[in-house]
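Enquirer: Curious how this folds, go ahead:
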Amino acid sequence: QSTLQRLGLLAGVHAARPASLARAVLTSRSGVAAGFDLARGSWGLSRKSLDTAIADAAQAAGAELSMGVRVQRFDQVNGGYTIEARSNGRIIEIRCRALIAACGRSSSSELPPRSQAAPESGLVGIKRHYKNVSMPPQVELYFFEGGYIGLAPIEGGIVNLCLLASRKALEGAEKDPAGLIEALAGRIPGIGNRLAGGEPIEASLLAAAPVDLWRKADPWDSVACVGDAAVMIPPLAGDGIAAALRSVELCAPLAHAYLSGDLTLERWRQAYRSRWHASFDRPLALTRRLETWLGSAVGSNLLLGVGSILPPVARRLAGMTRSRANSAPPFMT
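Expert: Reported below is the predicted structural model:
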């Protein structure tokens, strides 16, 4: 919530009535479980509600929001940028002095990130919302061979389900996303029990592939990149959206200084890269190691076994996967 407060977003996000989350429980494929308390003030909120709150706050602050405009490419020209976009079936051109890429993991080779996983080598991600699911205010994560699946309450009494798995792990299951979820619910008792009385919200079903968790981080790929455009935080950490907002917190004052004439473009690039790496490199490296360890049968049993005996250790380790915007070196022009 501190990042939301500093960005002027806290009131708008709070108005969306996010679910309060108190604990996280991780369960290995053999049933070893470890639980720990989450940081005070942890919330669960759908991406749609969060995006709406952010867009409303930006417009209230004077930003212009153009819906239905899809950027296709951009070029750096004459100290600024020319953007080619599609709107209502026609190509339009937009010119600007500064450009920040917040296009997620993108689906175009013309936009950051330019380094993409081959379709056959990446992971598969699936998300779905459910109603009438009875569960406590906690995040639950279940590991299986080749991936993991999680549940968490969000606003309106809805539960969010997300899963990430290798293509190999999903071989033999149903080919459609809904079928994959049903197959895993049949294999994983914890998921099956939770979803037994739940009703899927059909419009909420989304799938994405390939998902590349090992792409090299690059906070400046021709332009400043924030969120997944810079790097994708493994969902295991449960910190992707918060990390994206923290990258915005790092980038925004530098962009302002550049537009105000107090900073050159090169100095902006250098300062943002330095601050980004100081904030994200260590937690990202740890999260990737945990992704590997918890993905193995032996590693998950060992780590979660220790965590079940010593919950403070588990909580400390989880905290170390969080980036901190204030851990970056001070900005100096």
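
Enquirer: Going by C-alpha atoms from here, please, whenever you check contacts or count neighbours.
Expert: OK.

Enquirer: His14: which element?
Expert: helix 10-15 (DSSP states H and E).

Enquirer: how about that helix: buried residues?
Expert: Leu10, Gly12, Val13, His14 (16 or more other Cα atoms under 10 Å).

Enquirer: want to put them side by side, so please do this one too:
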Amino acid sequence: MRTDYDAAVLGAGVAGSSLAAMLAARGWVTALMDRQRFPKHKVCGEFLSPESQHILSAMGLRETVQSLEPHRISRIALYLAGGGQVELPLPGTALGVSRYRLDAALHRHAVAEGAFLLQGGTVTAVVPYEHGYILHVRQGRESTEITARAVVAAWGAGGQGRILGRHDHRVDDGSWRKRRSGSAHERGAIGVKSHFAWSAGASSPSDAVELYFFPGGYLGINGIECGHYNMAALLDSEDIPRSHSTVEGMLMEAVSRNPALHSRMVDAQPVHGTESAVAPVHISKHPVPWSVIPHIGDAIGRIPPLCGDGMSMGLRSAQLCAADAHRYLAGEWTYEQWRIAYTQAIYSQFSGPLRWGKVVEGMLRHPAASRLLPGLARLSPRLACKFVEATRLRPG
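Expert: Coordinates of the predicted model:
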């Protein structure tokens, strides 16, 4: 293992892998680090929005993603709790692809660009020193130290804040059930996901990302590779998860709460081994682009899953951070100049989608939505599309 780097990226998801690849391509010695081992299934809508594909093209990854055999998606179908339905076109073609495949492809790309992928090691502390940072890394019973001139947080929402003096609330291995104390606000929601396949000849979901609302949360279905479909749900922690101990049990309880969803799932079978859960899930109103070190992806803030632009925001933040980090590492900017420029860019581009995402989520989950929104969408489809656009990044 190398012991000194120009940059260390903590978290090897979509944002972290992309950033590591871009820094390595610019000639910087870059470590891409994650405490988990890949490939692995993760709670995610597994939906690459139309906006994200402009960024993938700029990164030279469009063909790589197409080689993963993604499912093409062109519209949104909303099934509200009271029975109302709204269909809207997407502003382009989206792609459905599992994180199991996508993360592995992004890792290969980062390594091909020259990044060092370090898996299964837990960073226990990040300590400033004269020339950057010292990272304390534990892998099994062994501990080591590495140094990096710059460190970037790509550890997701909640993440590994304890290494910088903040408590780590993130879990992804089922141990979330042990963390039930505290207020409902502190607990947040619980995210669960699994892949499903439809029986031969059955009416499976088509070219839409389908969103179903019900008492206790909402759930999305969209196609991915291999003819499979991803089902991901955001559930109120004090409702369905209190009476079910498995991901499959929670999803089936959610299915029973929306008649349209129940009908859709009659011929579906779970793909075992694809289940995952994460808690707590806190939806952000405001971005947090910098706290001791720069943040990218969900470490900045989590947009409601129903908006479907999370991976796009992860890719965009990696793009912005790579350009600014390069200037800092090249000696063109001071650390403070990097912080100011990056913070301003993130606030400018992310504040609107995070704020409107929260508003739209609240509207769609409100009981009155079933009565009002279908009629509004029919009367003014352009206005309905504007609400969708407000939750998404502007092309850039």
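
Enquirer: Please work out the TM-score for the two chains.
Expert: Between these two chains, after superposing, the TM-score reads 0.91 (TM-score structural alignment, normalised by the length of structure 1); 326 aligned residues with a Cα RMSD of 2.1 Å.

Enquirer: picking up where we left off before, now the buried residues of helix 10-15 of structure 1 in CSV, with distance to Ile309 of structure 1?
Expert: Converted to CSV, the buried residues of helix 10-15 of structure 1 look like this (distance: Cα to Cα, whole Å):
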residue, distance to Ile309 of structure 1
Leu10, 36
Gly12, 39
Val13, 36
His14, 35
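
Enquirer: what's the closest of the residues you listed to Ser323 of structure 1?
Expert: Leu10 (18.8 Å; Cα to Cα).

Enquirer: What's the match for that closest one in structure 2?
Expert: In structure 2, Leu10 of structure 1 lines up with Arg62, judged by TM-score structural alignment.

Enquirer: so the longest helix that structure 2 contains corresponds to what in structure 1?
Expert: Criterion DSSP state H: the longest helix present in structure 2 is helix 335-365. Mapped onto structure 1 using TM-score structural alignment, helix 335-365 of structure 2 covers residues 265-295.

Enquirer: Would you mind measuring from the match of Leu10 of structure 1 to Ala184 of structure 2?
Expert: Using Cα to Cα, to the nearest Å, Arg62 of structure 2 is found at 41 Å from Ala184 of structure 2.

Enquirer: same thing with Val111 of structure 2?
Expert: Val111 of structure 2 is 42 Å from Ala184 of structure 2, by Cα to Cα.

Enquirer: between these two, which one's more packed in?
Expert: Comparing Val111 of structure 2 with Ala184 by neighbour count (other Cα atoms under 10 Å), the higher total belongs to Val111, at 19 against 12.

Enquirer: Give the burial count for Gly31 of structure 1, as a bare number.
Expert: Quick note: Gly31 of structure 1 (other Cα under 10 Å) scores 16 neighbours.

Enquirer: what helix or strand is it on?
Expert: Per DSSP H and E, there is no helix or strand for Gly31 of structure 1.

Enquirer: What's it aligned with over in structure 2?
Expert: By TM-score structural alignment, Gly31 of structure 1 lines up with Gly83.

Enquirer: Can you give me the first-to-last residue distance of stretch 220-240 of structure 2?
Expert: 16 Å.

Enquirer: quick one: that stretch aligns where in structure 1?
Expert: Stretch 220-240 of structure 2 covers residues 150-170 of structure 1 once aligned (TM-score structural alignment).

Enquirer: So what touches that stretch?
Expert: 16-19, 21, 43-46, 120, 122-133, 135, 137-142, 145-149, 180 (Cα atoms under 8 Å, 6 or more residues apart in numbering).

Enquirer: So which bits of the longest helix of structure 2 are buried?
Expert: 338-339, 342-343, 346, 349-358, 360-361, 364-365.

Enquirer: Distance from the helix or strand hosting Ala7 of structure 2 to the middle of the chain?
Expert: Assessed by DSSP H and E, Ala7 of structure 2 sits inside strand 4-10. The chain centre lies 22 Å from the centre of strand 4-10 of structure 2; the measure is Cα atoms, centre = their mean, to the nearest Å.
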